[in-house]
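K.L.:
only geometry, no sequence info:
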């Protein structure tokens, strides 16, 4: 029996239309459906859509034209033919994901642990945007300290398990945007003393699901170009002119700290 064939359509880069863009929600759903595919629940294709000039078929879908969206090309799920199913809101996509019954992708509706960890980082993206606007780091630091404490107490490779869960799919785009954009615009860095956050990032950076889904630094920087008051990147700091890179390194000070802890 053929697996359900799912297409996840994500926003294309505003710099290079051929590559995936920086949309955090697109990154989240790319990872979630990659996990479903990796575990044999579905076959997966990920395609990019240029929002300003979408292809004809996309305009004819009869949807809200919001991205990301998820489409089913073929297949049955729980005995029901879902060919041509289209989900184009976060709630619809989440409900569709739940129907696969993947234990690693339980939502807060099904898992108290999932709900508890989502509460830990619930304000991170809001506070990160506040940091870009004002330069105030206090709120972001508070969330990261709480996250570090949670990871220390949990003792797993990722947020809830030694495998990726839905919580990781939600947190990682936010953390990567914080790391890249806050450094570029506000010279902010996650403290090396938050060794459990850094160890978590190192574990995530080594996974195929993250490596295949993460946007490049330049697209993340471009994403916030108009959201930082008084900042007009020029010359070598213009994201349109930057060399394509992806930040996956760990600061030496942080790496030394958790390497030493492991040795002990």
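P.N.:
Perfect, thanks for sending it. The shown structure was predicted, so the numbers you read here are calculated from the model rather than taken from an experiment.
K.L.:
Going by C-alpha atoms from here, please, whenever you check contacts or count neighbours.
P.N.:
OK.
K.L.:
Give the helix, strand or coil label for the closest residue to residue 177 other than its chain neighbours.
P.N.:
Spatially, and ignoring its direct neighbours in sequence, residue 177 is nearest to residue 220 (6.2 Å; CA to CA, 6 or more residues apart in numbering). Under DSSP: H, G, I helix; E, B strand; the rest coil, residue 220 falls in the helix class.
K.L.:
quick one: the helices in this protein?
P.N.:
Under the criterion DSSP state H, the chain contains helices at 24-38, 56-59, 90-98, 112-120, 124-134, 138-154, 166-186, 195-205, 208-213, 217-223, 252-263.
K.L.:
Can you give me the distance of the residue nearest to residue 177 to residue 31?
P.N.:
Separation of residue 220 from residue 31 (CA to CA, to the nearest Å) stands at 17 Å.
K.L.:
ok, now which ones touch residue 233?
P.N.:
Residue 233 sits next to 225, 239 when contact means CA atoms under 8 Å, 6 or more residues apart in numbering.
K.L.:
Mind doing that once more with 10 Å?
P.N.:
By CA atoms under 10 Å, 6 or more residues apart in numbering, the contact set of residue 233 is 184-185, 221-222, 225, 239-240.
K.L.:
alright, now check it against this:
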């Protein structure tokens, strides 16, 4: 299952801690290094290089891992319930950011509630068990975008009543595979600001409740395509007590 291009988290990072040693390198596609341009031209990550062989597409990367990496097949489990539950989550976030109305926000909360219900019923650390799989590599980046971009642009928050979902996020935040590849809050926010530049008539401005210095629309649309970050921040806090209800500490 390939990740949408809007999601920054690279599914391959999970293999850094679960399978054989893997070096993960992030690339700024606006300023790719010379050797990247030479070898891959305009190809977008993720790219897997195994013994000099470059595999460039998500589906081909998955097939290669399943066939060539010891234990790799365990990551690509089949679970129709999970697959159908997470596939439209990101599109609901996009609708919330574009429409900015309570109806779309309610639909996103309801979708998150169904995921919370599944996690509560299963009682596992991750979506399909107590070890990560491909579905977790898709869901958690979406949740992080919902936390950061949803809060910044429309003051959307994941309800604290979704305790199973928050416990799930807690476990994901403990993994180096996620924390070392998760983009900074500013990068996620800047991603959606760049989308407003490419979509005519679409203006995403922070909600007043965030107490940020807001730019006029005409100035916001002239923003640079990349914001230099002095102090990147990462939202990884958990608003509930998971110590008693967590399966692992």
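P.N.:
Here it is on my side, so go on. Just so we're clear, the structure is a prediction, and the values are computed from it rather than from any experiment.
K.L.:
Grab the nearest non-local neighbour of the residue nearest to the spatial centre of structure 1.
P.N.:
When CA atoms, centre = their mean is applied to structure 1, the residue found nearest the centroid is residue 173 (2.9 Å). Distances taken as CA to CA, 6+ apart place residue 24 nearest to residue 173 of structure 1, at 5.3 Å, with adjacent residues excluded.
K.L.:
ok, residue 220 of structure 2 - how many residues close by?
P.N.:
Other residues near residue 220 of structure 2 come to 17 when the count uses other CA atoms under 10 Å.
K.L.:
What's the match for it in structure 1?
P.N.:
For residue 220 of structure 2, the aligned position in structure 1 is a gap, per TM-score structural alignment.
K.L.:
Return the residue of structure 2 aligned against the residue nearest to residue 177 of structure 1.
P.N.:
Aligned partner of residue 220 of structure 1 by TM-score structural alignment: residue 188.
K.L.:
Tell me if I'm right that its match and residue 143 touch.
P.N.:
No: if you go by CA atoms under 10 Å, residue 188 of structure 2 and residue 143 don't touch, sitting 11.9 Å apart.
K.L.:
list the residues that contact both of the two?
P.N.:
Common neighbours of residue 188 of structure 2 and residue 143 (CA under 10 Å, 6+ apart) are residue 149.
K.L.:
Residue 111 of structure 2 contacts residue 86, doesn't it?
P.N.:
Yes: between residue 111 of structure 2 and residue 86 there is a contact at 8.6 Å, judged by CA under 10 Å.
K.L.:
Nearest spatial neighbour of residue 108 of structure 2, chain-adjacent residues omitted?
P.N.:
Here the residue nearest residue 108 of structure 2, using CA to CA, 6+ apart, is residue 92, at 5.7 Å.
K.L.:
got a list of what the one you found touches?
P.N.:
98, 104-109, 111, 146.
K.L.:
what number of residues lie near the counterpart of residue 118 of structure 2 in structure 1?
P.N.:
Under the alignment (TM-score structural alignment), residue 118 of structure 2 pairs with residue 150 of structure 1. The tally of other residues near residue 150 of structure 1 (other CA under 10 Å) stands at 17.
K.L.:
Repeat that for residue 142 of structure 2.
P.N.:
22.
K.L.:
Residue 47 of structure 2 too?
P.N.:
18.
K.L.:
roughly how far apart are it and residue 71 of structure 2?
P.N.:
Distance from residue 47 of structure 2 to residue 71 of structure 2, by CA to CA: 20 Å.
K.L.:
The match of residue 118 of structure 2 and residue 117 touch, don't they?
P.N.:
Yes: A contact is recorded between residue 150 of structure 1 and residue 117 when judged using CA under 10 Å, the distance being 8.0 Å.
K.L.:
Now do the shared contacts for the two.
P.N.:
Joint contacts of residue 150 of structure 1 and residue 117 (CA under 10 Å, 6+ apart) are 159-160.
K.L.:
Spell out which residues sit in contact with the residue nearest to residue 173 of structure 1, please.
P.N.:
Contacts of residue 24 of structure 1 by CA under 10 Å, 6+ apart are 30, 68, 125, 169-174, 176-177, 214-215, 220, 223.
K.L.:
repeat for residue 55 of structure 1
P.N.:
Taking CA under 10 Å, 6+ apart, one finds residue 49 in contact with residue 55 of structure 1.
K.L.:
what lines up against it once you look at structure 2?
P.N.:
By TM-score structural alignment, residue 55 of structure 1 lines up with residue 33.
K.L.:
Also residue 32 of structure 1?
P.N.:
By TM-score structural alignment, residue 32 of structure 1 lines up with residue 14.
K.L.:
Do I have it right that that match meets residue 140?
P.N.:
No: in this structure, residue 14 of structure 2 is not within contact of residue 140 by CA under 10 Å, at 11.9 Å.
K.L.:
and the residue lying closest to residue 111 of structure 2 once chain neighbours are set aside, how many neighbours does it have?
P.N.:
Spatial nearest neighbour of residue 111 of structure 2, excluding adjacent residues (CA to CA, 6+ apart): residue 89 at 7.0 Å. If you count neighbours by other CA under 10 Å, residue 89 of structure 2 ends up with 19.
K.L.:
can you check residue 11 of structure 1 too?
P.N.:
Residue 11 of structure 1, neighbours per other CA under 10 Å, totals 25.
K.L.:
how far away is it from residue 159 of structure 1?
P.N.:
Residue 11 of structure 1 is 27 Å from residue 159 of structure 1, by CA to CA.
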